[in-house]
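# predicted coordinates and the sequence they were generated for:
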Amino acid sequence: MHGPVQAGWLLVALCAATGSYCLLRMRSRLEEQRRAAGGEALMGFGMALMALPAVVLTPPRWAWLGYTAVFGAAACRALWAARRDPHHLHHSVGACAMVYMAVAMAATPAAHAGHGGGGSPALTGALLLYFAGYVLWSGVRLLPVPTSTAVVEGGRGGSGMVAMGWADRPELAMVCRLSMGIAMIAMLLTL
C-alpha cells in the first residue's frame, strides 16, 4: 500500500502510537473520552497493520476479508452510536474507508505493494476530499484549545480543582484524530 519502505514504517509508528494513546484514553474519568477511545484505538492499530510495508508482510487475500468484517462491524457500531453523538459519523466514515481499502487490496494485491490500481478513482477522490477537509477542520479546532482543569468532588486542599490526567486531555485527543486523518490521506493516496 506504500511506496518507500521508510514512509511505511513512519506511518506504522504514527498509527501505533495513536492507537496506544487511545487505549490510555479508555481509562479517562470523562465519559465522552471513553466512549470514542475504543473505536479510535481500533482504527489506529488497524491502520498500523494495514500500513506495514509489503516487503515485511504481504497478507493473504483472506486476511483482507477479516479486515472487511472487523471494520464493517465497527462502521455499523459507529453508525448506531451516532444517534447519540454525531461525532461517531466520522468514525463510521473512517471504518468504511478501511473496508474500502481492504476490499481494494483483496481485489488487487499489487495495490499493497504500492503499485496502485486498487479501488475506484471517484470513491478514492471523495474519501481524500473528506479526510483533507477533516484534517483542516481538526487543525483549526486545535489552535484555540486552552489548558484546562477538571472539577472533581472532594478535591485536594478544599479547592475542588485537580489537574487533568493524560487520558483526559481534549487537545491530545484532537491531535490523535488529526494524526489518524493525515495517515488515512497517506494510505488513500497510495491506493
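Perfect, thanks for sending it.
# for the rest of this, base every contact and every neighbour count on C-alpha atoms.
Fine.
# I'd assumed residue 25 was in contact with residue 33.
Yes: at 6.4 Å, residue 33 counts as touching residue 25 under the criterion of C-alpha atoms under 8 Å.
# mutual contacts of the two, please.
Listed as contacting both residue 33 and residue 25 by C-alpha atoms under 8 Å, 6 or more residues apart in numbering are 167, 168.
# so between these two, which is more surrounded?
Neighbours per residue (other C-alpha atoms under 10 Å) separate residue 33 from residue 25, with residue 25 holding more: 27 against 19.
# mind checking how far that one is from residue 1?
29 Å (C-alpha to C-alpha, to the nearest Å).
# what is the neighbour count of residue 120?
12.
# to clarify, my last question referred to residue 137.
Neighbours around residue 137, by other C-alpha under 10 Å: 12.
# what strand or helix carries it?
Assigning secondary structure by DSSP states H and E places residue 137 in helix 121-142.
# equivalent analysis for residue 42, please.
Residue 42 is part of helix 31-50 when elements are defined by DSSP H and E.
# got the contact list for that helix?
Contacts for helix 31-50 (C-alpha under 8 Å, 6+ apart): 1, 11-23, 25-28, 74, 78, 88, 91, 94-95, 98, 167-168, 177, 180, 183-184.
# which positions within the next helix or strand after it qualify as buried?
Counting by DSSP H and E, the next helix or strand C-terminal to helix 31-50 is helix 61-81. When burial is assessed from 16 or more other C-alpha atoms under 10 Å, helix 61-81 yields the following buried residues: 64-65, 67-68, 70-75, 77-79, 81.
# got another one to weigh against that:
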Amino acid sequence: MHGPGSAAWLLVALCAATGAYCLLRMRSGVEEQRRAAGSEALMGFGMALMAIPAAVITPPRTAWALYAVVFGAAALRALWSSRSSAHHVHHLVGTFAMAYMAVGMAAAPSGHAGHGGAGAPLVTGLLLLYFAGYVLWSGVRLVPVATAGGGPPANGWGDRPELARACRLSMGIGMVAMLLTL
C-alpha cells in the first residue's frame, strides 16, 4: 500500500484517528453500535499499519500472513453477523479487501505493493468500484445529517450518527487509496 511519502503519512493519520474514534464509540450504550465500532476500529488501525511508508518499515512476509489471518477471521465473523444486519455485509467486503491486500503484499516480490503484480486486476477493480460507490453513497448520506443541526443528542457524542458516518466515509476513502496502490 506504500504510496508517496506525504500521502502515505496522511493516510496513516486518517486511518489511525478513525480507529481511535471508533474505539471511543465502543462505549456506546447500544450493543449493535459497539459491535460495529469494534469492527471499524480494527479496520482503521489495520489500514494505518498497512499504509506506513516502505521507507520507514517493510514488514516481513510473516506479518502480511498474520494480517491475512486476522482479517480473514474478521471476514468470517462479519459473514456470520451479516445474517442479522445488512451493515455487516459492508464489514464483510471491507475485511475481505483487507485480507486480499495482505495476501497481495505477501506475494509481492519486494514484500510491498505499489510496483505492480500484487493482486488480481479483476478483484482489485471490483473492490475499487465497490468502495468508490460506497464513498459517494456515504458522502451523500452524510450531507442531510450534518446540515440538520441541533447539537449533540442526549445520549452522548459517541452515538452521533454523523460522526459514525464520517468515520465510515474516511475509511472508505482510505480503502480506495490503498487499493489504487495495490
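That came in fine, so what should we check first? As the structure is a computational prediction, the values presented were derived from the model and not from experiment.
# re the thing from before, distance from the helix holding residue 42 of structure 1 to structure 2 after superposition?
Helix 31-50 of structure 1 differs from its equivalent in structure 2 by a mean of 0.7 Å after superposition (mean C-alpha distance after the TM-score superposition for structure 1).
# from the contacts of helix 31-50 of structure 1, list the buried ones, please.
1, 11-23, 25-28, 74, 78, 88, 91, 94-95, 98, 167-168, 177, 180, 183-184.
# OK, contacts around the counterpart of residue 178 of structure 1 in structure 2?
Under the alignment defined by TM-score structural alignment, residue 178 of structure 1 is paired with residue 169 of structure 2. Residues counted as contacts of residue 169 of structure 2 (C-alpha under 8 Å, 6+ apart) are 134, 135, 138, 139.
# got TSV for these, with distance to residue 120 of structure 2 and neighbour count too?
Shown next, in TSV, are the contacts of residue 169 of structure 2 (distance: C-alpha to C-alpha, whole Å; neighbours: other C-alpha atoms under 10 Å):
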residue	distance to residue 120 of structure 2	neighbour count
134	21	18
135	22	21
138	26	18
139	28	16
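# can you list those residues in CSV and add distance to residue 151 of structure 2?
Below are these laid out as CSV (distance: C-alpha to C-alpha, whole Å):
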residue, distance to residue 151 of structure 2
134, 26
135, 25
138, 21
139, 20
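# between these, which sits nearest residue 181 of structure 2?
Distances from residue 181 of structure 2 to the contacts of residue 169 of structure 2, taken as C-alpha to C-alpha, are shortest for residue 135 (17.4 Å).
# isn't the closest one up against residue 177?
No: contact status for residue 135 of structure 2 versus residue 177: not in contact, 11.5 Å apart, counting by C-alpha under 8 Å.
# that older thread, and the helix holding residue 42 of structure 1, what's buried?
Buried, per 16+ other C-alpha under 10 Å, within helix 31-50 of structure 1: 33-50.
# name the SS class of residue 2 of structure 2, please.
Following DSSP: H, G, I helix; E, B strand; the rest coil, the label given to residue 2 of structure 2 is coil.
# nearest spatial neighbour of it, chain-adjacent residues omitted?
Using C-alpha to C-alpha, 6 or more residues apart in numbering and skipping residues adjacent in sequence, the residue nearest residue 2 of structure 2 is residue 53, 5.0 Å away.
# same question for residue 131 of structure 1.
residue 181 (5.8 Å).
# can you name the helix or strand that that neighbour falls in?
Counting by DSSP H and E, residue 181 of structure 1 is part of helix 170-189.
# quick one, that helix and helix 31-50 angle?
If you take axes from the mean of the first three to the mean of the last three C-alpha atoms, to 10 degrees, helix 170-189 of structure 1 sits at 30 degrees to helix 31-50.
# so how much does helix 170-189 of structure 1 differ from structure 2 once superposed?
Mean deviation for helix 170-189 of structure 1: 0.3 Å (mean C-alpha distance after the TM-score superposition for structure 1).
# next one: that helix to chain centre, how far?
Offset of helix 170-189 of structure 1 from its chain centre (C-alpha atoms, centre = their mean, to the nearest Å): 6 Å.
# how near is the residue nearest to residue 2 of structure 2 to residue 158 of structure 2?
Applying C-alpha to C-alpha to residue 53 of structure 2 and residue 158 of structure 2 gives a distance of 31 Å.
# same question for residue 173 of structure 2.
22 Å.
# aligned counterpart of residue 163 of structure 1 in structure 2, please.
Under TM-score structural alignment, residue 163 of structure 1 pairs with residue 154 in structure 2.
# count of residues packed around its match?
The burial count assigned to residue 154 of structure 2 is 8, neighbours taken as other C-alpha under 10 Å.
# helix or strand: which one has it?
Using DSSP H and E, residue 154 of structure 2 is not contained in any helix or strand.
# for residue 144 of structure 2, see how far away it is.
Shown here: residue 154 of structure 2 relative to residue 144 of structure 2, a distance of 20 Å by C-alpha to C-alpha.
# then residue 14 of structure 2?
Residue 14 of structure 2 is 23 Å from residue 144 of structure 2, by C-alpha to C-alpha.
# same question, residue 91 of structure 2
23 Å.
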